[in-house]
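Enquirer: I would like the atomic coordinates for the input below:
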Amino acid sequence: MTPPLIAVLNGPNLNMLGLREPAIYGRATLDDVEQICVQAAERLDVAIDFRQTNGEGELVSWVQECRGRARGILINPGAYTHTSIALLDALTAVALPVVEVHISNIHRREEFRRHSYVSQAAVGVICGLGVRGYALALTALADIIMDEDER
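Expert: Below you'll find the model as predicted:
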């Protein structure tokens, strides 16, 4: 049996992890995050499709591609969290479980970062736990998928 696919989608500037504001985001790189996800996926018996883009339209297109292909979406939308109604609309349209992840605690940061459009489409949000939040989000999504399969 083919393991269920979870899309792991990363938005703008996450390609700069390890370089960009390490006091906020830590020293782990995006490659390190991908390895965390690969290891978690193996443990959870799920497959992942790990991607990063700086483009809003590309991120929206990737979300749309998930319909009929993936069983869930783990998304760190970066700054699009706070600005993108288009991303919210795409996440809502695909009708898949979504877990939103942020490396930093967006609620302890600037006021404009405390609002998330994406949260309106998410079953859950993990923020402030560093890159380990990705493994936690994958665990949550694997549990949700397993629950769906048992119904």
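Enquirer: okay, CA-based contacts and neighbour counts for the rest of this
Expert: Fine.
Enquirer: Y25: what's it in contact with?
Expert: L17, G18, I103, S104, G130 (Cα atoms under 8 Å, 6 or more residues apart in numbering).
Enquirer: quick one: the fourth one is in a strand?
Expert: Same thing as S104. No. Using DSSP: H, G, I helix; E, B strand; the rest coil, the secondary structure at S104 is coil, not a strand.
Enquirer: how close does it sit to G11?
Expert: 14 Å (Cα to Cα, to the nearest Å).
Enquirer: compare with the first, here's sequence two:
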Amino acid sequence: MAGTILVLNGPNLNLLGEREPAIYGTATLADIEARCRAEAAAQGCTLEFRQTNAEHEMVAWIQAARTGHAGIVINPAAFSYAGYPVLDALKLVDCPVIEVHLSNIHRRDEAWRKNSIITQAVTAIVSGLGADGYVLAVRHLASR
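Expert: Purely as a prediction, here's the structure:
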């Protein structure tokens, strides 16, 4: 399916490659973006790739994309646990949404990391596959 896939990244993901590489890996967000763009292009899709530390900006992007997209890939990061405005915005989206986490959130030491509220509004979840999770999500959405 040709179309546009929106990839959204939440707080602190701009520091990938530097931030806790033992947990999140050494790939930077630019590395992940390049891989996602290559996958989308190979599938005949276009890609919009964004990152924000501001919840209101994430909500605005989701609202603007609520119709007419092939799909949304979102790594909500810390919005996963308290981002109710992000959750509410995702509930308005008419395309498939895949939630991606670099680490396996269910194996993390902090109990609060295991409970993503965003999961209530998404089509699927990819957790623990590192940067590959983004590419797989883009591939899946492009093939729909």
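Enquirer: helices or strands up against the helix ranked longest in the second structure?
Expert: For the second structure, the longest helix by residue count, based on DSSP state H, is helix 29-42. Contacts defined by 3 or more Cα pairs under 8 Å, 6 or more residues apart in numbering; DSSP states H and E place helix 29-42 of the second structure against strand 46-51, helix 132-143.
Enquirer: which parts of it are buried?
Expert: Neighbour-count burial for helix 29-42 of the second structure, counted by 16 or more other Cα atoms under 10 Å, picks out L29, I32, E33, R35, C36, R37, A38, E39, A40.
Enquirer: quick one, that helix and strand 46-51 angle?
Expert: Regarding helix 29-42 of the second structure and strand 46-51, their directions subtend 160 degrees when assessed with axes from the mean of the first three to the mean of the last three Cα atoms, to 10 degrees.
Enquirer: give me the mean distance between helix 29-42 of the second structure and the first structure.
Expert: Here the mean offset of helix 29-42 of the second structure against the first structure after fitting is 0.7 Å, by mean Cα distance after the TM-score superposition for the first structure.
Enquirer: apart from its chain neighbours, what residue comes closest to A40 of the first structure?
Expert: Take A40 of the first structure and drop its neighbours on the chain: the residue closest to it by Cα to Cα, 6 or more residues apart in numbering is A135, 5.7 Å away.
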